[in-house]
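Colleague: need coordinates for the following:
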Amino acid sequence: MRFVLLFIAACALSACGLQPIYAGASGKGAVADLSAVDIAPIEGRDGWLVATALEDRVSLRETDAPPRYRLDVQLDDQLESLGLLSDERVTRERRILRARYQLVDIASGAILLDATAGSDAGIDVVSSDYATIAAERAAIERLAEVVADQIVTRVSVTLRQRN
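Modeller: Okay, here's the model as predicted:
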């Protein structure tokens, strides 16, 4: 009886319709799709960080074939003061990085994906200016990685649905 119930549960789960992104083509489906994406230059230091993180994840080109898609990204980076003492000194900051991005088919100029990604990080403001600046820089580096992961995941899903 337990075996029958286990078999029925396994059949029900297999019919849910979910597929891994890397399914098909011996796991190279998403890699082949992502390797056809060119990252357009992104302005500023934060843009360089996000572009580098995206290149690390997307530029898997093994051939010299021209890219089929272009990824355009615009960033909005904000630093907000949160914690204030009675003498109006800031004790906590929040760094917010938002990205609006579009995946464009280079041949037709059609926009395949228009979406946003973002994340934020808390920063303790301490008496040492050097430590605070280092914490702010470390936060933007982490945020660039998180935003790049979100973008690549969404682009992978979009390209997978097109095929």
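Colleague: only C-alpha atoms from now on, for both contacts and neighbour counts.
Modeller: Noted.
Colleague: which residues touch the nearest residue to Ser59 once chain neighbours are set aside?
Modeller: Nearest non-adjacent residue to Ser59, counting by Cα to Cα, 6 or more residues apart in numbering: Ser35, 5.4 Å away. By Cα atoms under 8 Å, 6 or more residues apart in numbering, the contact list for Ser35 reads Val58, Ser59, Leu60, Arg61, Glu62, Pro67.
Colleague: ok, now with 7 Å
Modeller: Shown in contact with Ser35 (Cα atoms under 7 Å, 6 or more residues apart in numbering): Val58, Ser59, Leu60, Arg61.
Colleague: what's around the nearest residue to Asp114 once chain neighbours are set aside, how many residues?
Modeller: Computed as Cα to Cα, 6+ apart, the closest residue to Asp114 that is not its neighbour in sequence is Gln102, at 4.5 Å. Neighbours of Gln102 under the rule other Cα atoms under 10 Å: 20.
Colleague: the structure of the following sequence is requested for comparison with the preceding one:
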Amino acid sequence: MSSSDRRTLVLGLAALALGGCGFRPAYGPGGVASDLRGGIAIDPPDTRNAFALVERLEDRLGRAEAPVYRLGYRIGTSRKALGITGAQETTRYTIEGDLTFELVEIATGRLVQSGNVTAFSAYSATGSTVATLAAERDAERRLMVMLADQLVTRLIATAPGRAR
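Modeller: Take a look at the predicted model:
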């Protein structure tokens, strides 16, 4: 049996196993999160961090075409010194992020889901002032991506259509 024949056989068996267990894509027709894709109006961003968060959420959930839900959020961040030299100079920082959210059904005003997700990112402060500022902004952007990804995972796992 050639390598490609084995690969085809293994993929076929995997597809059969997934089909047998009732696997359906989350965003697919009849999927538990099908109402979420293009169905969430996200509050507009008002800061650089909020812009990065909303950008990632829209990448994952799509822009609201016919919104069923409204997503409100509040971002909190704190920066802490992580690496300190003997001369008391900070060489590394960590940024901790906390995202509190509320998913509300637009038609009824009913709170569907709320909660918070947390993550952290770090950056080096050993370069020039410009390099350190660029590293800090990059760490903030990565943090917003992590928070958005955790939020989307939570929304899919507890989607309103989950009981179907």
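Colleague: returning to that earlier point: map the residue nearest to Ser59 of the first structure across to the second structure for me.
Modeller: Residue correspondence to the second structure (TM-score structural alignment): Ser35 of the first structure is matched to Gly38.
Colleague: packing partners for the helix or strand that contains Ala131 of the second structure?
Modeller: Secondary structure from DSSP states H and E places Ala131 of the second structure in helix 129-157. Judged by 3 or more Cα pairs under 7 Å, 6 or more residues apart in numbering; DSSP states H and E, the packing partners of helix 129-157 of the second structure are helix 48-61, strand 111-124.
Colleague: how far apart are the next helix or strand after the first one and its match in the first structure?
Modeller: The one in question is helix 48-61 of the second structure. Moving toward the C-terminus from helix 48-61 of the second structure, the next helix or strand (DSSP H and E) is strand 69-84. Superposing on the first structure places strand 69-84 of the second structure at an average distance of 0.9 Å from its equivalents, by mean Cα distance after the TM-score superposition for the first structure.
Colleague: list the helices and strands the next helix or strand after strand 69-84 of the second structure packs on?
Modeller: Per DSSP H and E, the first helix or strand lying C-terminal to strand 69-84 of the second structure is strand 90-105. Applying 3+ Cα pairs under 7 Å, 6+ apart, we find strand 90-105 of the second structure packed against strand 69-84, strand 111-124.
Colleague: how about the ones you listed in a markdown table, adding mean neighbour count and distance to Ala159 of the second structure?
Modeller: Converted to a markdown table, those look like this (neighbours: other Cα atoms under 10 Å; distance: least, Cα to Cα, whole Å):
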| stretch | mean neighbour count | distance to Ala159 of the second structure |
| --- | --- | --- |
| strand 69-84 | 15 | 11 |
| strand 111-124 | 17 | 9 |
